[in-house]
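**Student:** heads up, no residue letters with this:
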């Protein structure tokens, strides 16, 4: 091949690389996020105990699909164990809640980006519903959104085939570490009353894989939402290699 042809091939390769960098998103550049927040009380109510709805959510201008997903997940958190279909929008939920709410009732919904790294967007969802009991009920959830795959990752998407049992064994070790750090392992009644359980709330955060628990799952209400952390080195051979931070 002549020098002129080699030069032409090199120029073409550079041009193709430039085109790819233009048309493919840079996964190291975080997605743009915009916050939207509001609080409204029941129409016509003028006292200090008016029912209210507080919504604090996020939007992704470049990812309308992710926008819709966040709203859908927040709406699912409003169900409070009801089997009816969730409201069609946050505005519809607000109207419905305020129409039926009694004095001092309140509902809070929040979505926030906890982290962005390696082409992953980790979104944390929070809720708090007070309908007049001894205390309100908080809720939590995660979205692990892969920009490369354009989808929300389930636990099965995260793990290598056949490694789910090994994953939960590592989670149990994290639970034992948590018991020791809180000194709850020295209380036999606590250990018996609040044994280890699985959770659907899993996040691929940069520092460690996080498992978050609803209140009353592995600890009493007063201890809030317990977080267990599994260091990534313990997940070698369990978690898909491309999901380790820095390897994406």
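**Tutor:** Sure, I can see it. Note that the structure is predicted; figures quoted are calculated from it, not measured.
**Student:** going forward, measure contacts between C-alpha atoms and count neighbours the same way
**Tutor:** Noted.
**Student:** would you list every one of the strands in the chain?
**Tutor:** Remark: strands assigned in the chain by DSSP state E are 34-41, 52-59, 106-117, 120-130, 137-146, 151-152, 201-204, 209-212, 227-230.
**Student:** most tightly surrounded among those?
**Tutor:** strand 201-204 (a mean of 22; mean count of other CA atoms under 10 Å).
**Student:** Tell me which residues are up against that strand.
**Tutor:** With CA atoms under 8 Å, 6 or more residues apart in numbering as the test, strand 201-204 has contacts from 122, 140-144, 155, 209-213, 243.
**Student:** OK, contacts around residue 25?
**Tutor:** By CA under 8 Å, 6+ apart, the contact set of residue 25 is empty.
**Student:** hmm, back to that, what is the nearest of the contacts of strand 201-204 to residue 5?
**Tutor:** Closest approach to residue 5 among those (CA to CA): residue 243, at 40.8 Å.
**Student:** list the contacts for the residue lying closest to that closest one once chain neighbours are set aside?
**Tutor:** Spatial nearest neighbour of residue 243, excluding adjacent residues (CA to CA, 6 or more residues apart in numbering): residue 158 at 7.2 Å. Counting by CA under 8 Å, 6+ apart, residue 158 touches 239-240, 243.
**Student:** Next, find the distance separating residue 158 from residue 112.
**Tutor:** For residue 158, the distance to residue 112 equals 22 Å [CA to CA, to the nearest Å].
**Student:** One more to weigh against that first structure:
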């Protein structure tokens, strides 16, 4: 009898172990200052929405990262990340009022289905694609990279790259003034690197090669990533050049600008 109980116990332990392994599948660790941040991927496809079971839906491929909220920093990062992802849908005619990403996608579906009801003869399709990954992680800083494409009719959709720099200890989203101890000095250096890459002579108008910086004055882009070895600047379409030019990217070795960095 005891042998039978022992056998059942072994089977139970094996089953429990396999179940735990399965539940943790896909969970990755990001090492922080004092403890690890665990994150996993959240995904949405048309099949995940009730509205798509009875009516035609737009193309949907949404994949983004969520941190397990076992520490306060993870909660902060999830909150900031969710808000930034929802803003992607603000490129539609009406700004999203959704409280989470799934609700924002659902609004996008409703907009498409309402459009099809109003204009049943239209061949226009809607599409949203979002992907997200950890670009870099250090003891103090985590950088998320988000790539997205949104199409709601017209000649072309809009795609962009967005970076988010987070303080691993606090979970705070960091802005330019947080990342740099001397933002003006870094901006001056970045302008020299930009001119060198695009062959614009010193003293020559920064827009002489077809760029359209406001008031003919160089400015940093909205998207800056401070990685382990480099500072990456990305100007998305329309930010400093035409749509046809695509995104403009400038990558600066970190050792050249360390004196102006906080991270």
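**Tutor:** Perfect, I can see it now. Keep in mind it's a predicted model, so treat the numbers as computed, not measured.
**Student:** Go ahead and confirm residue 172 of structure 1 touches residue 195.
**Tutor:** No: assessed by CA atoms under 8 Å, residue 172 of structure 1 is found out of contact with residue 195, at 9.8 Å.
**Student:** These two - which one has more neighbours?
**Tutor:** When neighbours are counted by other CA atoms under 10 Å, residue 172 of structure 1 and residue 195 differ, and residue 172 comes out ahead with 18 against 12.
**Student:** For the more buried one, give its distance to residue 200 of structure 1.
**Tutor:** In terms of CA to CA, residue 172 of structure 1 sits 14 Å off from residue 200 of structure 1.
**Student:** just residue 129 of structure 1 next, same as before
**Tutor:** 20 Å.
**Student:** what does residue 222 of structure 1 give?
**Tutor:** Counting by CA to CA - residue 222 of structure 1 and residue 200 of structure 1 are separated by 21 Å.
**Student:** Repeat that for residue 77 of structure 1.
**Tutor:** The value you get for residue 77 of structure 1 to residue 200 of structure 1, if CA to CA is used, is 14 Å.
**Student:** neighbour-wise, which of these two wins?
**Tutor:** Between residue 77 of structure 1 and residue 200, counted using other CA under 10 Å, the more crowded position is residue 77 (20 against 13).
**Student:** For that one, give me its contacts.
**Tutor:** So residue 77 of structure 1 contacts 127, 139 (CA under 8 Å, 6+ apart).
**Student:** Aligned against structure 2, show me the partner of it.
**Tutor:** Using TM-score structural alignment, the equivalent of residue 77 of structure 1 in structure 2 is residue 88.
**Student:** Check residue 110 of structure 1 too.
**Tutor:** Using TM-score structural alignment, residue 110 of structure 1 pairs with residue 131 in structure 2.
**Student:** Please report how far the nearest residue in space to its match that is not next to it in sequence lies from residue 183 of structure 2.
**Tutor:** Nearest residue to residue 131 of structure 2, sequence neighbours excluded (CA to CA, 6+ apart): residue 63, at 4.9 Å. According to CA to CA, residue 63 of structure 2 and residue 183 of structure 2 sit 33 Å apart.
**Student:** shouldn't residue 86 of structure 2 be in contact with residue 106?
**Tutor:** No: using CA under 8 Å, residue 86 of structure 2 is not in contact with residue 106, being 11.3 Å away.
**Student:** what's the burial count for residue 34 of structure 2?
**Tutor:** Residues within reach of residue 34 of structure 2, counting by other CA under 10 Å, total 9.
**Student:** Setting the sequence-adjacent residues aside, check what's closest to the most centrally placed residue in structure 1.
**Tutor:** In structure 1, the C-alpha nearest the mean C-alpha coordinate belongs to residue 142, at 1.6 Å (CA atoms, centre = their mean). Nearest non-adjacent residue to residue 142 of structure 1, counting by CA to CA, 6+ apart: residue 124, 4.7 Å away.
**Student:** if I look at the aligned partner of the one you found in structure 2, how far off is residue 57 of structure 2?
**Tutor:** In structure 2, residue 124 of structure 1 lines up with residue 145, judged by TM-score structural alignment. Per CA to CA, residue 145 of structure 2 is found 27 Å from residue 57 of structure 2.
**Student:** ditto for residue 34 of structure 2
**Tutor:** Applying CA to CA, the value for residue 34 of structure 2 to residue 57 of structure 2 is 45 Å.
**Student:** what's the counterpart of residue 166 of structure 1 in structure 2?
**Tutor:** Residue 166 of structure 1 maps onto residue 185 in structure 2, by TM-score structural alignment.
**Student:** number of nearby residues for that match?
**Tutor:** Using other CA under 10 Å, the number of residues around residue 185 of structure 2 comes to 13.
**Student:** thought it was touching residue 258?
**Tutor:** No: using CA under 8 Å, residue 185 of structure 2 is not in contact with residue 258; the gap is 11.4 Å.
**Student:** max-length helix in structure 1?
**Tutor:** Longest helix in structure 1, counting residues (DSSP state H): helix 3-23.
**Student:** And for structure 2?
**Tutor:** Structure 2, longest helix under DSSP H: helix 2-23.
**Student:** And the closest residue to residue 213 of structure 2 other than its chain neighbours, how far from residue 90 of structure 2?
**Tutor:** Ranked by CA to CA, 6+ apart and with sequence neighbours excluded, the top spatial neighbour of residue 213 of structure 2 is residue 240, at 5.5 Å. Separation of residue 240 of structure 2 from residue 90 of structure 2 (CA to CA): 21 Å.
**Student:** the more surrounded of the two?
**Tutor:** Higher neighbour count among residue 240 of structure 2 and residue 90: residue 240, with 23 against 13, using other CA under 10 Å.
**Student:** so what's the aligned partner of that one in structure 1 up against?
**Tutor:** The alignment partner of residue 240 of structure 2 in structure 1, by TM-score structural alignment, is residue 218. Residue 218 of structure 1 makes contacts with 194-197, 226, as judged by CA under 8 Å, 6+ apart.
**Student:** mind putting those in a markdown table, distance to residue 6 of structure 1 included?
**Tutor:** As requested, the contacts of residue 218 of structure 1 are arranged in a markdown table below (distance: CA to CA, whole Å):
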| residue | distance to residue 6 of structure 1 |
| --- | --- |
| 194 | 69 |
| 195 | 67 |
| 196 | 63 |
| 197 | 62 |
| 226 | 61 |
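**Student:** before we move on, back to that, distance to residue 65 of structure 1 for the strands of structure 1 - can I get that in TSV?
**Tutor:** Converted to TSV, those look like this (distance: least, CA to CA, whole Å):
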stretch	distance to residue 65 of structure 1
strand 34-41	15
strand 52-59	10
strand 106-117	15
strand 120-130	13
strand 137-146	11
strand 151-152	9
strand 201-204	20
strand 209-212	25
strand 227-230	29
